[in-house]
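Student: Okay, structure incoming, though there's no sequence with it:
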C-alpha cells in the first residue's frame, strides 16, 4: 500500500497557508500565498472571494511543484471564522467576504443584544460583529442582494464548495462555527427557529450543519488539472481557523488550556461541558472537532500588537527587552498596563482603550515592557476564573504563536495562572489539524486524537513559581480594579 498524501489549508486574513502531509502527519512541503484586505465602495473592510479561491489553487499548485506528487488523497480547509459570504444558487457570491474585522453591522449587534441571554444560552457565543449582525445588516442595507442570496456560508465552506464545483443546495457549515452564528442551537447541532423568526431571517437561507470530517465532494476536474493533481481527490467540510489551530496544538482532551500568543491574544480551555456565559458575557464556547469536547475561550484584540508597539516605542529588540524584563520584580513595581488598544472585546466594551497606570520617574524600559506582558497574563486569569465557575479546570497550558518563543513571557503566564506552560514547536497547527481531519475522513488515520498528539511537537516545560503566584494574586486583583475603574471613565468620556 502506497503512502497517503493529505493536504491541510488555512485561509487567514493576511494569506493562505497550505501544507502536504503523509498519514503519520509528517510534513513534506508547505506554501504561502498573500491576501489583501481592502475597503469597498461603502468603505467596508472586505476580501475578494475570487482572490481567496485563487490563493488556495495557487498554494496547491506550489505543493505539487515542490514535491512532484500529483496524487492527493484528501484535503481539509480551515478559514477565518466570524465573517460571512452570501452566495446565489450557482455558488457565485452576491457580496464580497464580509470580514470579521469590519464593524459596519454594529447597530445590529445592539439590536441582537436585546436577545443576548437567549443567543448565548443557545449558541454559546457572545453577540459580536459576526454572522448574525452581518446577515441583518445585508437584509436592511442591501435588500436586493439579500433576496438574491440563497445561502449564507463561512469562508472555509465557500472555498471548499468552489474547489468541488458545488451548488447552493449542497451548502453547509461545520459545527465549529456555530457559536458565531447568533441563530444556532449549538448543543443539538441545528438552527434555532425561534431566534431566526425573531429577526425575520428565513430558515431556507441557512446551510446544513455538518461535522468537520464529513466528505462534501471531490475536487473539480478542471481545478485538479490546473494544479497538476490527479482526479478523485476527496475534500472534507473543514472548520474554523481558531479551532483548527487549537486542535492541531494537541488540545484533544479536556483540561488543556491553550494560549495563542499572536496578533490577538487568545486563551482557551477544553472541557466536556457546553458553557453559556450569560453572567459575564465574556466566554465564547465552540464545539471541537473531537467528539464530546468543547472549547471555552476569550481574547484580547491586538494583544500581541501591544508588545510590538512597546518594542517599537522603546526602539528595542524582543530578545534584549525580554532579558531586561526578566530582571524586574513581579508586578513591575506596581506599574500596570491596559492592553485594550482596539477596545475591550471579551466582554465587549468598545469604549475602553489602552493605558499605563502608576507611571513615575523610577520606571524604565524594562518595567514598561514587563507590565505589557503581565497585563495579558492578568486578562487570561480573569477568563480562567470565569471558566472555573463553570467547572472547567486546566492541568497545563499549551502555547503557540510568536509570543510563545519568549521564556520570560511564558514564565509570567505560568506564574500568574499557577499552571505549567508548554510551548508548541510546530507553528502550522491549523494545517496539521486539517490534514488530520481529511485523513480521518478517508480512513487513513484511525485514531485522530493519537495522531495529532504524536505530531504536535512540544518544547521545554516552563513551571510556575509558587511564591510569585501568591504575589501575582495581589497584582491581578489590583489590575481588575483598575480595569473596572478605567472602563467607567471611558464610558463617561
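Tutor: It's in. Owing to the predicted nature of the structure, the values given are computational and were not obtained by experimental measurement.

Student: switch to C-alpha atoms for all contacts and neighbour counts from now on
Tutor: OK.

Student: Strands along the stretch 301-450 of the chain, start to end?
Tutor: For the stretch 301-450 of the chain, the strands defined by DSSP state E, counting those that start in this stretch cover 336-338, 355-357, 396-400, 421-423.

Student: doesn't residue 17 make contact with residue 31?
Tutor: Yes. Counting by C-alpha atoms under 8 Å, residue 31 sits close enough to residue 17 to count as a contact (5.8 Å).

Student: Not counting the helix or strand hosting residue 19 itself, show me its contacts.
Tutor: Element membership for residue 19 (DSSP states H and E) is strand 15-21. If you take C-alpha atoms under 8 Å, 6 or more residues apart in numbering as the criterion, strand 15-21 is touched by 5-11, 27-36, 52, 55-56, 59-60, 63, 431-432, 435.

Student: any idea how far it is from the chain center?
Tutor: Here strand 15-21 shows a centroid-to-chain-centroid distance of 17 Å under the convention C-alpha atoms, centre = their mean, to the nearest Å.

Student: do the same with stretch 173-181
Tutor: Using C-alpha atoms, centre = their mean, the mean C-alpha position of stretch 173-181 is found 12 Å from that of the whole chain.

Student: ok so, going back, what's the closest of the strands of the stretch 301-450 of the chain to residue 288?
Tutor: The stretch from the strands of the stretch 301-450 of the chain with the least distance to residue 288 (C-alpha to C-alpha) is strand 396-400; that distance is 16.3 Å.

Student: which helices and strands does that closest one pack with?
Tutor: strand 256-261, strand 421-423 (3 or more C-alpha pairs under 8 Å, 6 or more residues apart in numbering; DSSP states H and E).

Student: Second structure follows, compare the two:
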C-alpha cells in the first residue's frame, strides 16, 4: 500500500488528509484558524503565523492517526486559499501578517511600505517555502493582481505590466505548473509536522480549482457548486476567454486548462453558521436530546414542516457587501405568523440555491452550454435538505461524492499524476473520485422554483436597493 497526503488550507481551517491510491481517506487532521485580525477598517489579516502553525497541528494529528508505515507515503499535494498575499523577509519568514482574501489591499497593486519585505507571494508560495526551503510556487494560484500571463501561465515579459502591479520580478517566486514537483520536505519541516522528510511536495492550484478536480470536474456538462465561506459555481473549460460578462476564467488544476467561475455568494455558508449560532443553547439542547447534531436537527425540522417557498419568506444573501456596492445588506422579508426558525433556515438554503441558479444560468447562456448535472461539495453538502433543494431549483441531478470536502482529494490527484501513479487526470479521477448520493429533481417543485425565481426572487433587490442606499448614509458601514 502507498499513500498520498492532501493539504487543504482553507479560510476557516487547515485540513490534512492521508489517502490511499484509490482515493479512500486513511486518516486526517484539522485545525481551526484563529479569528481574523482587523487592525484598521478594510484590513483583514491572519494573525501571528497562523497559516503555518495550523498546518503543523493538523499534520501532527493526521500522522498520529495514520495506521500505516511512514515510508509508504510517497508525496504531498499542497492546496491553499487563493487571493491571500504574503510578504516575506529574505529568509522566507513573514515580514507582516498574511493578508486575507477579504483585505482591501489584495485588490490593489502592491505598495512598498514594509522595508523588511524581500518577496511578495501567495499563501501556497509561503507554505511551499516552509515545507521545502524553495522559493517556488504553483502558477495555478495566481488570481488577482499579479503580473502573470494567463495564456502562458508564467510571469509577463512586458515591463509595463510589472510597473502596473508594482512588483519587480526579483520579489516574485519562480512558477511551476500544477502536477509538478516543487521540492522535498526538509528535515526541519518534517520535525515540526511529523510528515516524512524528503517526500516530494507537488504543486496544485488555487483552492477552488483543486476542489473542482477533487470533485471529478473535467467536463463542461457538469457544474460544481462549492459550499464554503464563499460559495462559488464553476464549469471546466479549455479556452482563456477575454472580456466575459457573467463569469471569469480561473486557472484549473490541470495545466493549461481553465475553470469558468460564475458570480458567487460572499459569506455564503457563514450565514448558515451565523443563524445556527443565533439560536444558541436552546437548539443545542434540543439536538442533544435526540442525539443528533444541531445541523441535522435543523435539517430534519425544516424538511418535515416547511414547503417549497418557505410560505413566502425570502432571504437575500448579501451579508458581506462588495466594495463597489457597500450599501448591500442581507435581508429576510415576508414574515407572518406562520413563520418559525425552521422557515428561516429553509429560506436561507433556498436563497443560496436560487442565487446560484441565477448565476449559473447567466454563465451557461454566455458560454452556450447546458448542464447535465451538478456536483455539490463542501461541508454544507452533508445535509440532504440542501441537496434536494439544489436538485429542485436546478431541475437536474445533484450529486454528492464520498469525499465532499474535495480540495484535499484534488491535491492528492495532482500528486498521483505528478508521480506517475496514473498516466492522465482522467484516469486518476476515474480511480479516485466516487459518487456517494444522487438527488433527483421533483418536477412540481422545480416548476414552482422556476416561476418564483423569475417573477419574485430576481426582482427583490431592484425594489430594495434604493432604500438600502439611503440607510447606508445613516450608518456608514461600520
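Tutor: Yep, that arrived. All values reported here derive from a predicted model rather than from experimental measurement.

Student: And the TM-score between these chains?
Tutor: These two chains, once laid on top of each other, score a TM-score of 0.84 by TM-score structural alignment, normalised by the length of structure 2; 450 aligned residues with a C-alpha RMSD of 2.8 Å.

Student: Mean deviation, the strand holding residue 19 of structure 1 versus structure 2?
Tutor: Mean deviation of strand 15-21 of structure 1 relative to structure 2 after superposition (mean C-alpha distance after the TM-score superposition for structure 1): 2.0 Å.

Student: now that strand: which residue numbers in structure 2?
Tutor: Taking TM-score structural alignment as the measure, structure 2 aligns residues 13-19 with strand 15-21 of structure 1.

Student: Any buried residues in that stretch, and which?
Tutor: Applying a neighbour-count criterion of 16 or more other C-alpha atoms under 10 Å, one finds 13, 14, 15, 16, 17, 18, 19 buried in stretch 13-19 of structure 2.

Student: gap between the first one and residue 436 of structure 2?
Tutor: Distance check for residue 13 of structure 2 against residue 436 of structure 2: by C-alpha to C-alpha, to the nearest Å, it reads 24 Å.

Student: In structure 2, what sits opposite residue 375 of structure 1 in the alignment?
Tutor: Counting by TM-score structural alignment, the partner of residue 375 of structure 1 is residue 351.

Student: wait, what's in contact with that match?
Tutor: For residue 351 of structure 2, the contacting residues are 314, 315, 316, 317, by C-alpha under 8 Å, 6+ apart.

Student: Return the angle between stretch directions for the particular helix or strand that has residue 296 of structure 1 in it and strand 256-261.
Tutor: Residue 296 of structure 1 belongs to strand 294-300 when assigned by DSSP H and E. Following axes from the mean of the first three to the mean of the last three C-alpha atoms, to 10 degrees, one obtains 30 degrees for the angle between strand 294-300 of structure 1 and strand 256-261.

Student: Which elements pack onto strand 294-300 of structure 1?
Tutor: Contacts defined by 3+ C-alpha pairs under 8 Å, 6+ apart place strand 294-300 of structure 1 against strand 265-271, strand 284-287, helix 365-389.

Student: Contact partners for the residue most central in space within structure 2?
Tutor: Compute the mean C-alpha point of structure 2, and by C-alpha atoms, centre = their mean the closest residue is residue 208, 4.8 Å away. Applying C-alpha under 8 Å, 6+ apart, one finds that residue 208 of structure 2 lies in contact with 226, 232, 407.

Student: most surrounded residue in those?
Tutor: Neighbour counts for the contacts of residue 208 of structure 2, by other C-alpha atoms under 10 Å, peak at residue 407, which reaches 35 neighbours.

Student: Which position in structure 1 pairs with that one?
Tutor: Using TM-score structural alignment, the partner of residue 407 of structure 2 in structure 1 is residue 430.

Student: ok, that match to residue 245 of structure 1 distance?
Tutor: 4 Å.

Student: now residue 379 of structure 1
Tutor: Distance from residue 379 of structure 1 to residue 245 of structure 1, counting by C-alpha to C-alpha: 21 Å.

Student: Residue 381 of structure 2 is in contact with residue 402, isn't it?
Tutor: No. At 10.9 Å, residue 381 of structure 2 does not count as touching residue 402 under the criterion of C-alpha under 8 Å.

Student: Which one of the two is surrounded by more residues?
Tutor: More crowded of residue 381 of structure 2 and residue 402, by other C-alpha under 10 Å: residue 381, with 21 against 17.
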